[in-house]
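Enquirer: Need coordinates for the below:
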Amino acid sequence: MTLSGHRHLDSFDRAILRIIQKDNKTPQREIAAAVNLSAAAVQRRIAAMEKSGVIVGNVAIVAPEAVSLGITAIVEVNLHDERSASVDAAKALFREVPEVQQCYFATGGVSFVLVIVTSDMRAYEGLTRRLFGENDSVRSYRSLIALDRVKADTAIFIPQ
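Expert: Model prediction:
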């Protein structure tokens, strides 16, 4: 374990993570062959990474258009102030809204950056009114509507 509570990752762990981030249904025997370990060793390492919080979940990635979510917006949100209570309230609000796919508390002149998916512009307008327009904590927001999902990779870069 390290100071942050996660276990130290060696080259085998990193190789395993690169494989299962692409497809977490890859059979452990295939992973084992790719990283030169036994299937049992791969299984133990994956279990240890799950237990320590390195692996936080296993999910299905759904194509937004397959479930009629045609609008993806990147939204910059500026709060009136960034006191702890204001920031914590905004974080809680954004976490509970299912259309908010990603939320980042950021630096550089913006309070938050959100990735939002909705079915259409009417739904997006209603959501922005509720989240930003009627929210006294929000000073301003700016929407960038994605024209194309060029890359929407869920895998994080894992250095060697």
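Enquirer: From here on, just use CA atoms for contacts and neighbour counts.
Expert: OK.
Enquirer: So which residues of this protein form helices?
Expert: Assigned by DSSP state H, the helices in the chain fall at 11-22, 28-35, 39-52, 84-96, 121-128.
Enquirer: this one next, for a side-by-side:
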Amino acid sequence: MSNDLPISLDSFDRAILAHLQRDGRATNQEIADAIGLSPSPCLRRIRRLEAAGVISGYVALLDPAAIGLGITAFIRVRLDRQQDSGLAAFEAAIAACPEVMECYLMTGEADYQLRVLVASIADFEDFMRHRLTTIPGVGQVTSSFALRPVVTRTALPVAQSQPRQRAIT
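Expert: From the prediction side, this is the model:
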């Protein structure tokens, strides 16, 4: 997604995005019918949203517990030093860990916040001892386990959002 192109989302664009977030397998006809637009302009809008990077991809969402990944851990990582080369090395190493579902560069006491999914406490220990703490520059690690999800969303609140101004061409 290019940051230098202005974007403007009208009510049809927002309706398309909301519909696709609810049902990524919806056909163009189904989307067009749901938002009150004919199929050709609807498809053109979808293609423009994809080309502009507003729609970055399509996925199937899986239930982690249903496939044996019942443990969710949140890990805060503090590096020894916050130099660009150390940050880049950590980010490259952590990106190669399939257990890491999300990694954020943070402000505050931790440099990074990770969300990790594993099958068992033993797998978590293995990840911590043999993967995470062996990354050069990792100085301090603090972890917490999720007891249960309270709110889990994948859909962004497109109706309320005010995107930075970029025109979709």
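Enquirer: what TM-score do we get after superposing?
Expert: Once superposed, chain against chain, the TM-score is 0.90 (TM-score structural alignment, normalised by the length of the first structure); 160 aligned residues with a CA RMSD of 1.9 Å.
Enquirer: re earlier: just put the helices of the first structure in CSV and tack on mean neighbour count and distance to Gly108 of the first structure.
Expert: Below are the helices of the first structure laid out as CSV (neighbours: other CA atoms under 10 Å; distance: least, CA to CA, whole Å):
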stretch, mean neighbour count, distance to Gly108 of the first structure
helix 11-22, 17, 30
helix 28-35, 16, 40
helix 39-52, 15, 32
helix 84-96, 13, 15
helix 121-128, 14, 22
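Enquirer: Show me the one of those helices that comes nearest Ala152 of the first structure.
Expert: helix 11-22 (12.6 Å; CA to CA).
Enquirer: follow-up on the earlier one: among the helices of the first structure, which is nearest Leu144 of the first structure?
Expert: Ranking the helices of the first structure by proximity to Leu144 of the first structure (CA to CA) places helix 121-128 first, at 11.8 Å.
Enquirer: What distance do you get for the residue nearest the centre of the second structure to Ile75 of the second structure?
Expert: When CA atoms, centre = their mean is applied to the second structure, the residue found nearest the centroid is Glu102 (6.7 Å). Distance, Glu102 of the second structure to Ile75 of the second structure, using CA to CA, to the nearest Å: 10 Å.
Enquirer: Ok, Tyr58 of the second structure next?
Expert: 28 Å.
Enquirer: Could you check which of the two is surrounded by more residues?
Expert: Set Tyr58 of the second structure next to Ile75 and count neighbours by other CA atoms under 10 Å: Ile75 wins out with 21 against 10.
Enquirer: Was I right to think the more buried one contacts Thr133?
Expert: No - the criterion here is CA atoms under 8 Å, and Ile75 of the second structure misses it with Thr133 at 11.5 Å.
Enquirer: Could you pull out the residues contacting both of those two?
Expert: Val141 (CA atoms under 8 Å, 6 or more residues apart in numbering).
Enquirer: And for Asp111 of the second structure, the neighbour number?
Expert: As a burial measure, Asp111 of the second structure scores 19 neighbours (other CA under 10 Å).
Enquirer: swap in Thr142 of the second structure?
Expert: Thr142 of the second structure: 11 neighbours (other CA under 10 Å).
Enquirer: Please report how far the nearest residue to it once chain neighbours are set aside lies from Leu105 of the second structure.
Expert: Spatial nearest neighbour of Thr142 of the second structure, excluding adjacent residues (CA to CA, 6 or more residues apart in numbering): Arg76 at 5.1 Å. Distance, Arg76 of the second structure to Leu105 of the second structure, by CA to CA: 10 Å.
Enquirer: Looking at those two, which has the bigger crowd around it?
Expert: Taking other CA under 10 Å, Arg76 of the second structure and Leu105 do not tie; Arg76 has more neighbours (20 against 12).
Enquirer: so the more buried one makes contact with Val138?
Expert: No - between Arg76 of the second structure and Val138 there is no contact under CA under 8 Å: 10.6 Å.
Enquirer: neighbours of the residue nearest to Leu17 of the second structure when sequence neighbours are not counted, just the number please.
Expert: Leaving aside its sequence neighbours, Leu17 of the second structure sits nearest to Val158 (CA to CA, 6+ apart; 7.1 Å). Using other CA under 10 Å, the number of residues around Val158 of the second structure comes to 17.
Enquirer: show me what contacts Val158 of the second structure?
Expert: Neighbouring residues of Val158 of the second structure by CA under 8 Å, 6+ apart: Arg14, Leu17, Ala18.
Enquirer: And for Glu82 of the first structure?
Expert: Each residue near Glu82 of the first structure by CA under 8 Å, 6+ apart is listed here: Ser111.
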